[in-house]
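Chemist: Take this sequence and fold it.
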Amino acid sequence: MKRIIIKEEYCIGCRLCEIHCLVQHSKSKEIIKAYKGEYPKPLPRILVEEKSHLSFALQCRHCEDAPCLEACMSGAMHRDKDTKAVLCDEDKCIGCWMCLMVCPFGVIKRDATGKKIASKCDLCFGAEKPVCVVNCPNEAIVFEEVKEPLPSAEAVKPKLLTDKLLKIKDKSEYLIIGNSAAAVRAVEAIRENDKNGSILLVSDETHHAYSRPMISYLLGGKVKDSQMYYRTKGSPNDFYETNSVETILGRKVIKIDTQNKNVVLEDKQKIQFEKLLITTGCKPIVPEIKGKGLHGIFTVTAWDDAVKIKKYIDENKVKKAVIIGGGLIGLKATESLLALNEKGQDIKITIIELADRILSATFDKKASGIIEDALRKNGCAILTKSTVEKIAGTKAIKEVVLKTKKKIQADMLIFAIGVSPDISLAKEAIGIKTNRGIVVDDHMQTSIPGIYSAGDCCEAKDMLLNISRPIAIWPNATKQGELAGSNMSGVEKSYKGSFAMNSVELCGIPTVSAGITDPPKEKGYEIMEFEPPETEDKAEHKPVIYKKLVLKNNVIIGMIFVGDIARAGIYTGLIRDKVNVADIKENLLKEDFGLISLPKEYRKHMVSGSGIEV
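Modeler: Predicted coordinates:
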């Protein structure tokens, strides 16, 4: 694989690379038209950073272990099989911005066209050399073969095991329960190491592998059914076929026999295994409330949930919806209904939240307030410090009664209080240790040798809190699945831990949060905040921007960005690597903060082997 190499000592900061990159990715491919005749103006995929006498160009490293690939929930980020470049499929990108949040180089941008797609270097796909390389006058940017190229697509593609696959439904070397992010990534990791071992995947859902975080986008009509499938290019089944995976879909595992190394399905069929991976995910929390069994009451954590909700709205002409829960699940459900309103529905939405504000587990009061204001401007009613006493109706829901006796008319209700790890199978199995989630070691192995767990159902190391706990987010599930698959297939890898982080756009406002965002008021925490000054021109419309960093002992342990999330991945990288930022603290929230602002030794560590020579 060829990679762009940046030589800092030769860079003179002329920015010709930016100019030619912008023109290359414009519609006209002409410099005057690109700069003066196209709106919105195209973005360069390369960025020149300058500080004092230093300057260097920065673009996507096309990392071998690319975090954007792990974080992408739609499958838009992918590696080209021929060039090995990491590319973004614009037709699949939904603008969730998780890639932007996890890129430690801060080189993925929000596209300026309003299409809500990620913008990044594509190595001028199809050209002999990238234009930045061709037009650098001082040869500070070169295009060279890396010393240790990635394995070719053919090298990792397994042969189809046609005869063997017919015989493995009662026995499999690798048995996987579940069919989402962790399971899919585990399959890929197993196949990287074991081309011929039999893999059997069992799921109680009938759908092929799909992206759960996109359920709200499906409900809101922002994506089609075909876009829901994960790791597919044509048929929904091609992921399994490519990786020689046998599947049993629509049938539930009801028991794990750890002593005899088999599982029992709901129809009493037994399947033997050599290695087992449990990726049962989460289940929605539904409180014990009188009337919860009435028609018109839903959760929204599965594909079928979105289908049922949309059908109910259409068939019953829903005009009033209540959402119980003001966290991320509840607000993504709210976004879905608002999107339906934009398409012609007229649904009045009421959000009921037990806490004193929405997003209390993710944001601080200021950030929550920004989103609350935006939701209210979009016609949503928000009731905080509120508890539902009962749901009233005959066959279908008619109203929600609060403990204050306040009544809210409703044609539909969505429970969005949260989720809990689905550990029922493991809890009933002999010898598998469980707590809030399935307990695993650094190799994602449970207390029973040969049985592993990954994803939302397990609890693993939180590197900030120094405890094991479930962190139910997509990037964690994919990473844990990868490590579980590697260890199951004989390649030892250890999980370094993770921390909570979320990226979501609400009412057109992009937001990210990571780590400890609202710490208790005690000695040792330092808070840094930024809000742009108010303009004197009241008629001038400016986006709401709020940034906050939480530090302890000069190390960033948390962040909230609202409105402007550019280069957020640099900050999550600083959190992950526990970098002492004492010497750069005053620059952390400046507009020009970038990789060049980081401590020199850390910058060297960051880019070592990744293309920049410093």
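Chemist: C-alpha only now, for contacts and for neighbours.
Modeler: OK.
Chemist: if you skip the residues just before and after it, what's nearest to Ile556?
Modeler: Ile575 (5.4 Å; C-alpha to C-alpha, 6 or more residues apart in numbering).
Chemist: Check the burial of that neighbour by counting its neighbours.
Modeler: Ile575 has 22 neighbouring residues, counting by other C-alpha atoms under 10 Å.
Chemist: Can you say which helix or strand has it in it?
Modeler: Taking DSSP states H and E as the definition, Ile575 sits inside helix 568-577.
Chemist: what's that helix packed up against?
Modeler: Counting contacts by 3 or more C-alpha pairs under 8 Å, 6 or more residues apart in numbering; DSSP states H and E, helix 568-577 is packed against helix 98-102, strand 509-515, strand 555-562.
Chemist: Dump those to a markdown table, plus mean neighbour count and distance to Ile271.
Modeler: Formatted as a markdown table, these follow (neighbours: other C-alpha atoms under 10 Å; distance: least, C-alpha to C-alpha, whole Å):
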| stretch | mean neighbour count | distance to Ile271 |
| --- | --- | --- |
| helix 98-102 | 28 | 37 |
| strand 509-515 | 23 | 41 |
| strand 555-562 | 25 | 45 |
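Chemist: Export these as JSON lines, with columns for distance to Asn341.
Modeler: Shown next, in JSON lines, are the helices and strands packed on helix 568-577 (distance: least, C-alpha to C-alpha, whole Å):
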{"stretch": "helix 98-102", "distance to Asn341": "26"}
{"stretch": "strand 509-515", "distance to Asn341": "18"}
{"stretch": "strand 555-562", "distance to Asn341": "24"}
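Chemist: Give the buried residues for the next helix-or-strand element following the helix holding Ile575.
Modeler: Along the chain past helix 568-577, the next helix or strand (assigned with DSSP H and E) turns out to be helix 600-607. For helix 600-607, the buried set under the neighbour-count rule, 16 or more other C-alpha atoms under 10 Å, comprises 603, 606-607.
Chemist: which outside residues touch helix 600-607?
Modeler: If you take C-alpha atoms under 8 Å, 6 or more residues apart in numbering as the criterion, helix 600-607 is touched by 579, 595-596, 613-614.
Chemist: what's the one helix or strand Glu459 maps to packed up against?
Modeler: Element membership of Glu459, judged by DSSP H and E, is strand 458-462. In this structure, strand 458-462 makes packing contacts with strand 438-439, strand 467-469, judged by 3+ C-alpha pairs under 8 Å, 6+ apart.
Chemist: please give me the structure for this one as well, since I'd like to look at both together:
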Amino acid sequence: MRVVIVGNGPASASAIEAFRQVDQDSEIIVLSDEPYPTYAPNCMENVIRGDISESALFYKGGFEFYERYKVDFRPNKEVVGIDNKRKVVIVKGGEEIPYDKCLLAAGASAFIPPIPGRELGGVTTAKNLDDAKRIRDLVLSGKVKRVVIVGAGPIGVEDAETLRSMGLEVAVVEFFDRVLPRMLDKYMAHRYMEVLQREEGIEFYLNHQVVAIHGEDGWVEAVEIVQNGSDRKKFLRADLVILSTGVRPRTHLVANTDIKLHIDEVRGRVVGGILVDEYQRTSDPDVYAAGDICSGIDAWGRQRWIALFPPAQQGGAVAGYNMAGLKVKHSGLVDYNAVKTRSVPAGSGGLFEDAEESLVFEYEEYLIKVFLKEGEVYGYQFVGRPTKRRLNQANPFLKGLDAKAFLNNRGLGLEASGVLFHHFIKQKDRTFSSEVIEVIKRGMLRSLGNPKFELPLFHRE
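Modeler: Got it, this is the predicted structure:
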């Protein structure tokens, strides 16, 4: 059997590992439009800062990963589509690669809004490794003093703090009324943002949109913004503009096929990626999809598009097992996430926009908000408040680490989010009680850096 995987991110790598646990002999071909081996897509701000090792960035072991798993890795091969009737993948230039099973794991591409001036030099996205390297080179060149970031999602906020820490003036323009609009409600987002303003000196322009980018001699000089509902314009000086305005799934790969997309039946428009079932199968049983390119079934049984690292790994593993002949069902997607800003962590999981009620409580340096619907936990959010902290040297995850470097680059946000996720979402009983509150207070920072060390919040008696 020949398996062709389109894409080389977390979903692809997890699929390879799962597939090889079952099938050691079938041919696997991986096609990537980039020259690099699998890398950590959530560490691009580390690349900009220059504080990540090669082994951490290429977290699967670099090119040796493909040798170990007997994979025919073909970099710099941009796939432009598939023909599922003839069972071939089509590469730019016309090459066709036949498959028996195909996994579409090409992820999502940065959305570039049609802003006049977006083609100027110094205007870039911050989605992939080439973007991060480009931004770092510009900063190190000394030509950049002032940065404007368009979009206050996780990437935009992380890049804002990163570039501010590198000595640049940073302004962030956000269309909505808060930062991290898909992660935090207004109350929590404000408490997160005020720390970045006070501690980091980042400027935020909420409820604003960019109407034009201006430059001279082909290079950006200013960003023209206007407040929503107003015609009053403001010009922000900029030597570098980063467009962090979201991503779009690469559904163009199935544009000329009968493979179904995630469509809102009421409004009659596409609202997500390639549609997959609980086995990561598309509407074609020989074509699977995983990661940011697809819409899967969430923990509440609804079809959703969630473009995040952990769900991509999970979906990739399910697809890998099933392409190898097993019958493994996905346990349900949840969008738990955290921002890796060093001055203050924040994270969330599940849903909150149509929750029926919420509970807020404080513990040490954390503000925690849990959202309820029909008496069960529906989602959660947390925001940290910076305080001085002392490392617990007994923690096994700290052995061999430089304490100062750990404090300056802590990733506690994702760990805390992971603990809450594992309790609230993976447990069938998601009721919220005083006992649960106490356990969260005692255990929410338990490290989830390695799945082998995951511990339940409760012991079963």
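Chemist: Just the helices from the second structure, written as ranges.
Modeler: Along the second structure, the stretches classed as helices by DSSP state H are 10-22, 44-49, 54-57, 64-68, 129-140, 154-165, 186-195, 309-323, 403-408, 412-424, 434-443.
Chemist: out of the ones you listed, deepest packed?
Modeler: Highest mean neighbour count of the helices of the second structure: helix 309-323, a mean of 25 (counted as mean count of other C-alpha atoms under 10 Å).
Chemist: counterpart of it in the first structure, which residues?
Modeler: With TM-score structural alignment applied, helix 309-323 of the second structure matches the range 474-488 in the first structure.
Chemist: what's stretch 34-45 of the second structure aligned against in the first structure?
Modeler: Counting by TM-score structural alignment, stretch 34-45 of the second structure falls onto residues 205-216 of the first structure.
Chemist: What is the nearest of the buried residues of helix 600-607 of the first structure to Ser360 of the first structure?
Modeler: Nearest to Ser360 of the first structure, judged by C-alpha to C-alpha, of those is Met606 at 33.3 Å.
Chemist: Endpoints of stretch 333-349 of the first structure, how far apart?
Modeler: End-to-end distance for stretch 333-349 of the first structure, by C-alpha to C-alpha, to the nearest Å: 10 Å.
Chemist: Including distance to Tyr380 of the second structure, could the helices of the second structure go into a markdown table?
Modeler: A markdown table is the format used below for the helices of the second structure (distance: least, C-alpha to C-alpha, whole Å):
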| stretch | distance to Tyr380 of the second structure |
| --- | --- |
| helix 10-22 | 25 |
| helix 44-49 | 25 |
| helix 54-57 | 29 |
| helix 64-68 | 36 |
| helix 129-140 | 31 |
| helix 154-165 | 17 |
| helix 186-195 | 11 |
| helix 309-323 | 17 |
| helix 403-408 | 25 |
| helix 412-424 | 8 |
| helix 434-443 | 12 |
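Chemist: who wins for proximity to Glu365 of the second structure among those?
Modeler: Closest of the helices of the second structure to Glu365 of the second structure is helix 434-443, at 10.8 Å (criterion: C-alpha to C-alpha).
Chemist: residues contacting the nearest residue to Val47 of the second structure once chain neighbours are set aside?
Modeler: Distances taken as C-alpha to C-alpha, 6+ apart place Ala132 nearest to Val47 of the second structure, at 6.1 Å, with adjacent residues excluded. Going by C-alpha under 8 Å, 6+ apart, Ala132 of the second structure touches 44-45, 47-48, 126.
Chemist: Ala132 of the second structure matches what in the first structure?
Modeler: When the first structure is aligned by TM-score structural alignment, Ala132 of the second structure is paired with Ala306.
Chemist: Distance of its match relative to Tyr312 of the first structure?
Modeler: Distance from Ala306 of the first structure to Tyr312 of the first structure, counting by C-alpha to C-alpha: 10 Å.
Chemist: Next: Thr511 of the first structure.
Modeler: Using C-alpha to C-alpha, we find Thr511 of the first structure at a distance of 31 Å from Tyr312 of the first structure.
Chemist: got it, and Ala182 of the first structure?
Modeler: Taking C-alpha to C-alpha as the measure, Ala182 of the first structure and Tyr312 of the first structure are separated by 31 Å.
Chemist: Count the residues that sit near the counterpart of His295 of the first structure in the second structure.
Modeler: Counting by TM-score structural alignment, His295 of the first structure lines up with Gly121 in the second structure. Using other C-alpha under 10 Å, Gly121 of the second structure is surrounded by 17 other residues.
Chemist: excluding its backbone neighbours, what's nearest Gly121 of the second structure?
Modeler: Distances taken as C-alpha to C-alpha, 6+ apart place Trp219 nearest to Gly121 of the second structure, at 4.4 Å, with adjacent residues excluded.
Chemist: you'd agree that neighbour is up against Gly122?
Modeler: Yes - with contact defined as C-alpha atoms under 8 Å, Trp219 of the second structure counts as touching Gly122 (6.0 Å).
Chemist: of the two, who's got more company?
Modeler: Ranked by neighbour count (other C-alpha under 10 Å), Trp219 of the second structure and Gly122 place Gly122 first, with 22 against 18.
Chemist: wait, isn't that one in contact with Val220?
Modeler: Yes - contact status for Gly122 of the second structure versus Val220: in contact at 5.8 Å, counting by C-alpha under 8 Å.
Chemist: what do the two both touch?
Modeler: In contact with both Gly122 of the second structure and Val220: 239-241, using C-alpha under 8 Å, 6+ apart.
Chemist: Show me which of the residues you listed is closest to Val226 of the second structure.
Modeler: Comparing these against Val226 of the second structure with C-alpha to C-alpha places Val241 closest, at 16.5 Å.
Chemist: Before I go, just wanted to say thanks for your time.
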